[in-house]
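Undergrad: Have a look; sequence and predicted model below, questions after that.
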Amino acid sequence: MEGGEMLFHVIHKIPSGDTPYVRAKHLQLVEKDPEGSILWFWKAINAGDRVDSALKDMAVVMKQQDRAEEAVEAIKSFRHLCSKQAQEPLDNILIDLYKKCGKIPEQIELLKRKLRKIYLGEAFNGKTTKTARSHGKKFQVTIQQELSRLLGNLGWAYMQQTNYGAAEAVYRKAQMIDPDANKACNLALCLMKQARFDEAGSLLQDILNGRLPHSDDSRTLKRTEELMDEIESQTLFSIVNMIPSTTDDEIERIEHLLGEWSPFDSFKRLPVFEEISPFRDQIAC
């Protein structure tokens, strides 16, 4: 390969060669033709050409083209062709796709399955950290951060079902493991939906006072201020009786599922939740 051609591939972050997958990436990143790239990603999968990457990339492009349900079916149909290492990234993409197309029960089930893998010590290949990639940059993710992220997603899913008691329990556990201002906002919203405005206001004040990580994020600050305004105006009082309430039994089940989780010590053996036998049985259901 000549120097100019090599530089071209480096700049555009596409592999070299003349295969269906290379053609798909060229259409996606250089020619900006998402529909054409999807067609060639299909061809790459059928030809056995970099199937792991082809399926993941195709699903992402489909999501961007508002074809999330098609992407879900594609992953379900072809993930058996992918390597073991590709399964976790495919699950992460599925979670986003379920969220995109409103498949909340499926999202909850998958999140519980991923949480169970952490409990069993199967996440991160038994290690306490993993290397992740975002926007072309690599960074380290700890198992605590991954656990908190999954719980945050689970809390959001429960909120979409207006199951605010369950969402509150999950968000509180996420904050115990790896606190941050964004999840604190969601927890405050859960409390507001249950007309517990004083508790919500106190939590939001912690964000405004910079007591939580990422409190200086402009979007989080704006959202915090909007929620504070909502509390002050008491506008939610007029609709609180219209919000479905979570039964005591439901909250008790969530608390039982989450209540015994203990902080993870990175210097001790996995699994993280080694003392929680009830969690394993319930999460498998």
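TA: Looks like it arrived, so ask away. Residues are numbered from 1 along each chain as shown.
Undergrad: Going by C-alpha atoms from here, please, whenever you check contacts or count neighbours.
TA: Noted.
Undergrad: For stretch 126-144, measure first residue to last.
TA: Here the two ends of stretch 126-144 are set 13 Å apart, with distance taken as C-alpha to C-alpha, to the nearest Å.
Undergrad: Below is an additional structure, to be compared with the one above:
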Amino acid sequence: MKNSSSSCSSRKSEKQNAYHVIHKLPPGDSPYVRAKYFQLVEKDPEAAIVLFWKAINAGDRVDSALKDMAVVMKQQDRAEEAIEAIKSFRDRCSKHAQESLDNVLIDLYKKCGKLDEQIELLKQKLRMICQGEAFNGKPTKTARSHGKKFQVTVKQETSRLLGNLGWAYMQQTNYTAAEAVYRKAQKIDPDANKACNLCLCLIKQERYAEARSVLEEVLQGNLPGSGDLKSRSRCEELLNELETLKSATMEDAFIVGLDQLMKHWNHMRSKRLPIFEEIISYRDQLAC
């Protein structure tokens, strides 16, 4: 009887473990675990946010609870509230969690259109890399995207941050600063996406020949990501824009040239006008 009870308990435990694995839930029944259940299984973000708050106040996995709550708030268009939450409670989080919280803050600033704050935080993170303080002093860090883990080097992270900084400058229409940042990013870790953004910077500055030269690198497949369908599609859109701008520039040049020709013709005509008047007067006299 004892063995049967033990076997039943074991099967129940295995079933619970399988459930947690399938739904990517942490084990247990704490406020944080329940919050994740409402976030991932029930798809009830409001209930999840309430439970994440409870987890933070109870000291239950505060690092993860604060970050996850901010992400859910962003999805619910509560980005301003998420920013305040991180600023208010990040001192309860470990040193190891601060970098991840900064990354979430950058996305939140971007969502709210707080460009100055976004730029300042990106600069701060770049300064930390220069001072050797990024990744908690390690050469790589583990990142996650679409449920998959992968390693990120300091070089890749530097280029990524520079790319984000360049885009923030673009939103401020500071194309000169954006160009400088994108060029630096391309020297460190080039890719097709940043090349397209650099091309856009040059187009905004009406430097069309340089913009085309940057795009050629992507079209020729010389950059990582050149074969990506999205990158090639964007590259073609930029090329079409360049062709349109080139035609418009040629048309403008023709109109300017025509205006100058008309001014010259009018000037010459005004000089000859008295002569024409004398000829007409003489012709009229002969007619009489």
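TA: Noted; the coordinates are in hand. These numbers were taken from a predicted model, which means no experiment stands behind them.
Undergrad: State the TM-score obtained for the two superposed chains.
TA: Structural agreement between the overlaid chains, expressed as a TM-score with TM-score structural alignment, normalised by the length of the first structure, amounts to 0.81; 238 aligned residues with a C-alpha RMSD of 1.4 Å.
Undergrad: Okay, the residue nearest to the spatial centre of the second structure and residue 156 of the second structure: tell me how far apart.
TA: With distances taken as C-alpha atoms, centre = their mean, residue 164 lies nearest the centre of the second structure, 5.3 Å away. Taken as C-alpha to C-alpha, the spacing of residue 164 of the second structure relative to residue 156 of the second structure amounts to 12 Å.
Undergrad: what's the answer for residue 243 of the second structure, then?
TA: For residue 243 of the second structure, the distance to residue 156 of the second structure (C-alpha to C-alpha) stands at 33 Å.
Undergrad: Counterpart of the residue nearest to the centre of the second structure over in the first structure?
TA: Residue 164 of the second structure is assigned residue 153 in the first structure as its aligned equivalent, the criterion being TM-score structural alignment.
Undergrad: One more: residue 73 of the second structure?
TA: For residue 73 of the second structure, the residue aligned by TM-score structural alignment is residue 62.
Undergrad: Okay, and that match sits in which element?
TA: When secondary structure is defined using DSSP states H and E, the element that contains residue 62 of the first structure is helix 51-64.
Undergrad: which residues make contact with that helix from outside it?
TA: With C-alpha atoms under 8 Å, 6 or more residues apart in numbering as the contact definition, helix 51-64 of the first structure has outside contacts at 21, 34, 37-38, 41-42, 44-45, 68, 70-72, 74-75, 78-79, 81-83, 86, 89-90, 93, 97, 100.
Undergrad: tell me how far the next helix or strand after it is from the chain's mean position?
TA: Scanning forward in sequence from helix 51-64 of the first structure by DSSP H and E, the next helix or strand is helix 68-78. A distance of 18 Å separates the centroid of the chain from that of helix 68-78 of the first structure, by C-alpha atoms, centre = their mean, to the nearest Å.
Undergrad: Next: stretch 87-102 of the second structure.
TA: Offset of stretch 87-102 of the second structure from its chain centre (C-alpha atoms, centre = their mean): 23 Å.
Undergrad: which residues of the first structure does that stretch align to?
TA: The alignment of stretch 87-102 of the second structure onto the first structure (TM-score structural alignment) covers residues 76-91.
Undergrad: one step back: roughly how far does the match of residue 164 of the second structure sit from residue 203 of the first structure?
TA: Remark: distance between residue 153 of the first structure and residue 203 of the first structure (C-alpha to C-alpha) = 20 Å.
Undergrad: Repeat that for residue 237 of the first structure.
TA: Computed with C-alpha to C-alpha, the distance linking residue 237 of the first structure and residue 203 of the first structure is 19 Å.
Undergrad: These two: which is more packed in?
TA: Neighbours per residue, other C-alpha atoms under 10 Å: of residue 237 of the first structure and residue 203, the larger number sits with residue 203, 20 against 15.
Undergrad: what do we get in the first structure for residue 220 of the second structure?
TA: Aligned counterpart of residue 220 of the second structure in the first structure: residue 209 (TM-score structural alignment).
Undergrad: could you pull out the helices for the first structure?
TA: Along the first structure, the segments classed as helices by DSSP state H run 3-12, 20-29, 34-47, 51-64, 68-78, 87-100, 104-119, 143-160, 164-177, 181-193, 197-208, 218-233, 248-258, 277-283.
Undergrad: Quick one: average offset of the fifth one versus the second structure, please.
TA: Compared with the second structure after fitting, helix 68-78 of the first structure has a mean deviation of 0.6 Å; criterion: mean C-alpha distance after the TM-score superposition for the first structure.
Undergrad: could you give the angle of that helix to helix 51-64?
TA: Here the directions of helix 68-78 of the first structure and helix 51-64 differ by 160 degrees (axes from the mean of the first three to the mean of the last three C-alpha atoms, to 10 degrees).
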